[in-house]
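*Asks:* this one's sequence-less:
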């Protein structure tokens, strides 16, 4: 069961009478870009209250953001400080108990990483020589346990820079891995140092460091304080960590954290079948799991790094996902510091309608921090301007080394990934441009810090495709004065495309949104440039099937590599087509008649069919795919979906499900706000969601009757249209 807050995530369970929890935190990347856990805590009580299942209760108190475990008159309460990196555990018993709390770590020694285990780091299937997860430093310290991992100066960043021939600008590049130090301190008032021990959990050996209570008591407490910093001097790291611990402020921090969670739940929600609540009701489940997944996202509200699509902070022993993968708890498929933009976007887009604007900087600032590295690689490789962001992007802005390719043709473009799925896939960065601009649309935030990023991404397309055209012939533009977007890519599916509609739609929407900002966001020269660029973007293309007009993936493509539907990206994420918008029938025809749209349909993982049909107002199909996608996962915690195409818990599975439910409840077209555009009339729901122009709407559908509870600001009531079918 997950627990977290701020930027900390834990998995908490009881096994053989002991309470365990894994500790994860954003940004804990090792030399090879594995996202390492910070260890495991084991809590034992004597006499042991957790002896059987009778009367056992483990409860996640969503409203207040804490967890309790109760049995036989003993309660264990766990909570995370939202504003400071600290975990707190309190034990209250009717009679005195003795406590042992142990810090357990499988990185007590150097561990070779072999075979598929490298899928957790940036080497993946192509490790270069021996890969070793280096040992942590773990010691008793002042009746506590101090533990940390310090990266060496040489990391996969250096390997990638050399591989990708960027040594000439290496000193100008941002390097997040060298000397990164992360760990923490376990301690408690009534605790003293105990013994060490070694054991095996599942397939992984580990070493434990125990603290024991000085005397029996009815109340015990202990804390784990964490620190992550780039510091070459570990003494300085230890000093700063220990000085940050202010035990007398714990009570105040608990109240502040509770208040944060209360406010979090007040700003948006979706409850389904409220008058007919049963956990076996499939419609009830989708609302329950919407809330549970949002809680998981809230556990990384303030991380330096975004919540990862492939498990977030809540991965666990891989044998429970795939029994053949007998690796350490650090394992997750598809890397630790590698960001797959097509998947990440699905984790962060739902935050807008949830009103979780304070959670977006973790993802958006991540890209802004990589801007210089992306611009440097563009200039080194092709001698022009703009930021070239690729899919499978490392947290230092370069392509993943394995997918860049180690065995490359001698004369192959050094700036390109030698990868059949990823070649020429530049446009995933545009969706994060949209999020940046949406912050203004939804919340009128000052987004000035994001404008250089947005401009640079657009400039890349303008200059790079003119550059490529000039390599092929005399002219930089086609006969109509438009860019020739060739070679391109429509997601990972349609490869070597000519004018992919997904790319064209993205360029059109981002340029329009940029030019629609208040005048002070762009200089006169910038405005003139982007107005001209807008005219150079080619029009989207269509085809006919039995006299019906459809969107195409592109004018032309050479092969099909995956099972996405980029021909429907003008519906989502670009929202050119949708309820209340022109030519909706064209998009519906695409969904219904396109052979690949029919063949690729699924609810699994990052599949977006539930979103497409919701945006098209196809209520029956939206209900079908939402019930499939947001059903209980089959695991103990209902929102631990996956592995799908990725890992458990699959966050892009949850994110795409959440987006689809939002679109079923509320869509916008111009100033109009459509309520229930794809929501079944017989599904009871009570929701509060956000729309553009700092608008919130709370409404109910109960037994077929709609009640609008509150629209803020009131002036937007006149824009609301009930479109229940």
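*Replies:* All right, it came through fine. What you see is a predicted model, and the numbers here were worked out from it, not measured in a lab.

*Asks:* When you work out contacts or count neighbours from here on, use the C-alpha atoms and nothing else.
*Replies:* OK.

*Asks:* elements contacting the lengthiest strand in the chain?
*Replies:* Secondary structure of the chain per DSSP state E: the longest strand is strand 86-105. Applying 3 or more C-alpha pairs under 8 Å, 6 or more residues apart in numbering; DSSP states H and E, we find strand 86-105 packed against strand 39-46, strand 74-80, strand 204-213, strand 217-230.

*Asks:* Following the chain past the first one, name the next helix or strand.
*Replies:* Sequence order places strand 57-61 as the next helix or strand after strand 39-46, per DSSP states H and E.

*Asks:* picking that back up, only the buried residues of the longest strand of the chain, if you could.
*Replies:* 86-89, 91-93, 96-105 (16 or more other C-alpha atoms under 10 Å).

*Asks:* which non-adjacent residue is nearest residue 146?
*Replies:* residue 185 (4.6 Å; C-alpha to C-alpha, 6 or more residues apart in numbering).

*Asks:* I'd assumed that neighbour was in a helix, is it?
*Replies:* No: Residue 185 sits outside any helix when classified using DSSP: H, G, I helix; E, B strand; the rest coil, being strand.

*Asks:* can you tell me which residues contact it?
*Replies:* Residues in contact with residue 185 (C-alpha atoms under 8 Å, 6 or more residues apart in numbering) are 144-147, 224-226, 241-242.

*Asks:* again, but for residue 616
*Replies:* The contact partners of residue 616, by C-alpha under 8 Å, 6+ apart, come to 571, 577-579, 584, 587-588.

*Asks:* swap in residue 352?
*Replies:* Counting by C-alpha under 8 Å, 6+ apart, residue 352 touches 438-439, 442, 690-691.

*Asks:* Specify the local secondary structure of it.
*Replies:* Following three-state DSSP, residue 352 is assigned to helix.

*Asks:* top of the contacts of residue 616 by neighbour count?
*Replies:* Most neighbours among the contacts of residue 616, by other C-alpha atoms under 10 Å: residue 578, with 27 neighbours.

*Asks:* just checking, that residue touches residue 586?
*Replies:* No: with contact defined as C-alpha atoms under 8 Å, residue 578 does not reach residue 586; the gap is 10.3 Å.

*Asks:* Spatially nearest residue to residue 38 (excluding sequence neighbours)?
*Replies:* residue 23 (5.3 Å).

*Asks:* Ok, residue 679 next?
*Replies:* In this structure, residue 679 finds its nearest non-sequential neighbour in residue 664, 5.1 Å apart by C-alpha to C-alpha, 6+ apart.

*Asks:* Could you say which helix or strand holds the one you found?
*Replies:* Assigned by DSSP H and E, residue 664 belongs to helix 651-665.

*Asks:* Next one for the comparison:
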């Protein structure tokens, strides 16, 4: 294969020109431009496509980037980096006063240039290939090195470092990150990590500790034979030996390719491959097949065009002194688009863009593989906040990795119900592993004798099962918004509902002779209102989740459900108890539950009927009750913040509280402490904090547009003195584009035009 790049350098120049013309020149203003090199990896910027993420920076004249890909889980379920690339040129042409590094989001690439050099780094959206294309005015010698810190087995002795694996804490056995294989092959460098079958792994350990051995052979196992790595190659470069060094306190070994003579142009390519294969030979065959079939020129155009259509779906541009809000909105959305085709969802705690942890928090001096709350654990309460904003941005295809994460582990969740309680339905916990069981640390190994093996012995997580309905809701909303065919997801939604139906009837039968209360409703006890109100009776979050999902399921067109299922779910809907209320300072407010045992965390589940469930909001009954809850409930007031996953800005926007919504959302979109402005956090989790960015994104969208089946509320929480133009999506295949200038709506376009009559302008 010839990775010829210089033949279409002119295409790159053209794409830069097009970027300036796109979306009223707005996207060009969102490009990130640096005019000095970075001090270290914390001064990196993202560059990605498909399911690959790079952190790119220039340091002391060297171009460096970390490589990450969706699904790189090792034996401990740590999500490992693919390695680090270093490109060094002699003479050094980048240490020049004309230095510039730009993230061009319209084309999805990074351009590094100085007086006599231009380097374009891009990732193919459709094939797992990374390119670094170099063009110079002076002949240079180029060394490209693959750097790995996993050149020997590493025993994780510090309990803090174990937080990056699914073990989370010290074990009575050694937890080892096993070394990778790196080798020179035909003037290329091949590197990979293949999970070993002859050592302890987190899947086997968890299945046994959680008493699921009897069905182990029927379970989905993402760890066995998982193999990830790649090949670095370049025309007219030869192998140049092995060296060693240290970066950010972590030792590494480097394997290099060197140009055979000084050159004016050079393309370096890295092919990645993450797959469960029966043999390493099969994995190598797949890698070679990508190499043989690849056409860089054709795929560069396809990649660029994909990004162009992505940006054409939606946008938000804010004028004046608040423009940084929309810039960071676009930059965060760029990072979400970088995992459009990932096998796994974008992780809330850094996605594909984590860097050396010592630069996030000096108390974590570990390898680049480290992040907090890691392992194969996907915390549902956090993950949902990464994905909700994709509905209004029209990025329905980008939501599929999160949906497929759940459908892939559905059977394992159903087996939990079968083994523990002998009934049907999928039981999904909070802090869930990529194979559908609770994280073993959160499950709790020091458990009382005869404690229900299906429960997490955990003060925060006990009975926290309802968050899965938020993903059911998103699945249903893609049909509501875009008329997507969601037939594939219906069995999943049905199984989640069936669990609650059968489980809470079972619990009621264990306590007494009556299954339902005196009104014929479920007795939803014990439940949990998020992680905060524990051992609840009739949790509000459970009630509104069941009610909303059932109503939306029953409202689907007739082919989705037969008459038997419709009758079953109609009966289930009738059994949902009503929401409970409280009286605070003479005001009626939403209660988090009918009763509860204790308060464990700092969430505000009493406002979940506002978001995500939309029971209360603009144009809906009981808006005053929801506003009272936001303004009067002492727990809500005490915990109000813009930090991390906190969603008070979304509550305020949905309630039409303009000043609070704008102040909190602006604070959320404030630049973080790192050089790239959308590397938020760490908040409560890690950097980049993607649920920090997600809540900011949702809040901004909700200030501009809210909708139900009948109405589109335009600018329901937008300050009249703030200029803005936007294009967002609403239910029933509706797209709304509008522009506000000097307190007036000066442009409004609604597609289809028939929906314009449903628009209610609320600019105050």
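*Replies:* It's in. As the structure is a computational prediction, the values presented were derived from the model and not from experiment.

*Asks:* for residue 178 of structure 1, helix, strand, or coil?
*Replies:* Look at residue 178 of structure 1: counting by three-state DSSP, its state is coil.

*Asks:* Helix, strand or coil: sort out the closest residue to residue 21 of structure 2 other than its chain neighbours for me.
*Replies:* Of all residues not flanking residue 21 of structure 2 in the chain, residue 28 sits nearest, at 7.9 Å (C-alpha to C-alpha, 6+ apart). Secondary structure, three-state DSSP: residue 28 of structure 2 is helix.

*Asks:* pretty sure residue 28 of structure 2 is touching residue 18, no?
*Replies:* No: applying C-alpha under 8 Å as the test, residue 28 of structure 2 and residue 18 come out as separate, 9.2 Å apart.

*Asks:* Which one's more surrounded, those two?
*Replies:* A count of neighbours by other C-alpha under 10 Å puts residue 28 above the other of residue 28 of structure 2 and residue 18, at 20 against 15.

*Asks:* How about the contacts made by the more buried one?
*Replies:* With C-alpha under 8 Å, 6+ apart as the criterion, the residues that contact residue 28 of structure 2 are 19-22, 104, 106.

*Asks:* now the residue opposite residue 349 of structure 2 in structure 1 once aligned: how far from residue 650 of structure 1?
*Replies:* Counting by TM-score structural alignment, residue 349 of structure 2 corresponds to residue 310 in structure 1. Counting by C-alpha to C-alpha, to the nearest Å, the gap from residue 310 of structure 1 to residue 650 of structure 1 is 6 Å.

*Asks:* Over to residue 95 of structure 1?
*Replies:* Distance of residue 95 of structure 1 to residue 650 of structure 1, given as C-alpha to C-alpha: 42 Å.

*Asks:* which non-adjacent residue is nearest residue 229 of structure 2?
*Replies:* residue 192 (3.9 Å).

*Asks:* should've said residue 459 of structure 2
*Replies:* Spatially, and ignoring its direct neighbours in sequence, residue 459 of structure 2 is nearest to residue 600 (7.3 Å; C-alpha to C-alpha, 6+ apart).

*Asks:* Now for that neighbour, how many residues are close by?
*Replies:* Neighbours around residue 600 of structure 2, by other C-alpha under 10 Å: 14.

*Asks:* Residue 536 is in contact with that one, correct?
*Replies:* No: assessed by C-alpha under 8 Å, residue 600 of structure 2 is found out of contact with residue 536, at 11.8 Å.

*Asks:* what range in structure 2 does stretch 557-569 of structure 1 sit on?
*Replies:* So stretch 557-569 of structure 1 sits over residues 596-608 in structure 2, by TM-score structural alignment.

*Asks:* buried set for that stretch?
*Replies:* For stretch 596-608 of structure 2, a neighbour-count test (16+ other C-alpha under 10 Å) marks 596, 599, 602-608 as buried.

*Asks:* With stretch 740-748 of structure 2 instead?
*Replies:* In stretch 740-748 of structure 2, counting by 16+ other C-alpha under 10 Å, buried: 740, 745.

*Asks:* Show me what it is in contact with.
*Replies:* By C-alpha under 8 Å, 6+ apart, stretch 740-748 of structure 2 touches 720-725, 736-739, 763.

*Asks:* One more pass at 6 Å, please.
*Replies:* Applying C-alpha atoms under 6 Å, 6 or more residues apart in numbering, the external contacts of stretch 740-748 of structure 2 come out as 720-721, 723-724, 737-739.

*Asks:* ok, now stretch 423-434 of structure 2?
*Replies:* Counting by C-alpha under 6 Å, 6+ apart, 376-380, 413-414, 417, 438-439, 464-465, 495-496, 498-499 sit against stretch 423-434 of structure 2.

*Asks:* Which two of the residues you listed have the greatest separation?
*Replies:* Within those, two members stand farthest from each other by C-alpha to C-alpha: 376 and 498, at 26.3 Å.

*Asks:* Between the two, which is the more surrounded one?
*Replies:* Neighbour totals were compared for residue 376 of structure 2 and residue 498, and residue 376 leads with 30 against 19 (other C-alpha under 10 Å).

*Asks:* Just give me the match in structure 1 for that one.
*Replies:* Alignment note: residue 376 of structure 2 maps to residue 337 in structure 1; criterion TM-score structural alignment.

*Asks:* Not counting residues beside it along the chain, what's closest to that match?
*Replies:* Leaving aside its sequence neighbours, residue 337 of structure 1 sits nearest to residue 33 (C-alpha to C-alpha, 6+ apart; 5.0 Å).

*Asks:* how would you label that neighbour: helix, strand or coil?
*Replies:* coil.

*Asks:* what residue of structure 2 matches up with it?
*Replies:* Alignment note (TM-score structural alignment): residue 33 of structure 1 maps to residue 77 of structure 2.

*Asks:* neighbours around that match, how many?
*Replies:* 25.

*Asks:* quick one, what contacts it?
*Replies:* For residue 77 of structure 2, the contact set (C-alpha under 6 Å, 6+ apart) comprises 165-166, 375-376.

*Asks:* cutoff 7 Å now
*Replies:* 165-166, 202, 375-376 (C-alpha atoms under 7 Å, 6 or more residues apart in numbering).

*Asks:* now, which of those residues sits nearest residue 113 of structure 2?
*Replies:* Set against residue 113 of structure 2, the nearest of the contacts of residue 77 of structure 2 by C-alpha to C-alpha is residue 375 (37.3 Å).

*Asks:* Check the gap between that closest one and residue 433 of structure 2 for me.
*Replies:* Distance from residue 375 of structure 2 to residue 433 of structure 2, by C-alpha to C-alpha: 8 Å.
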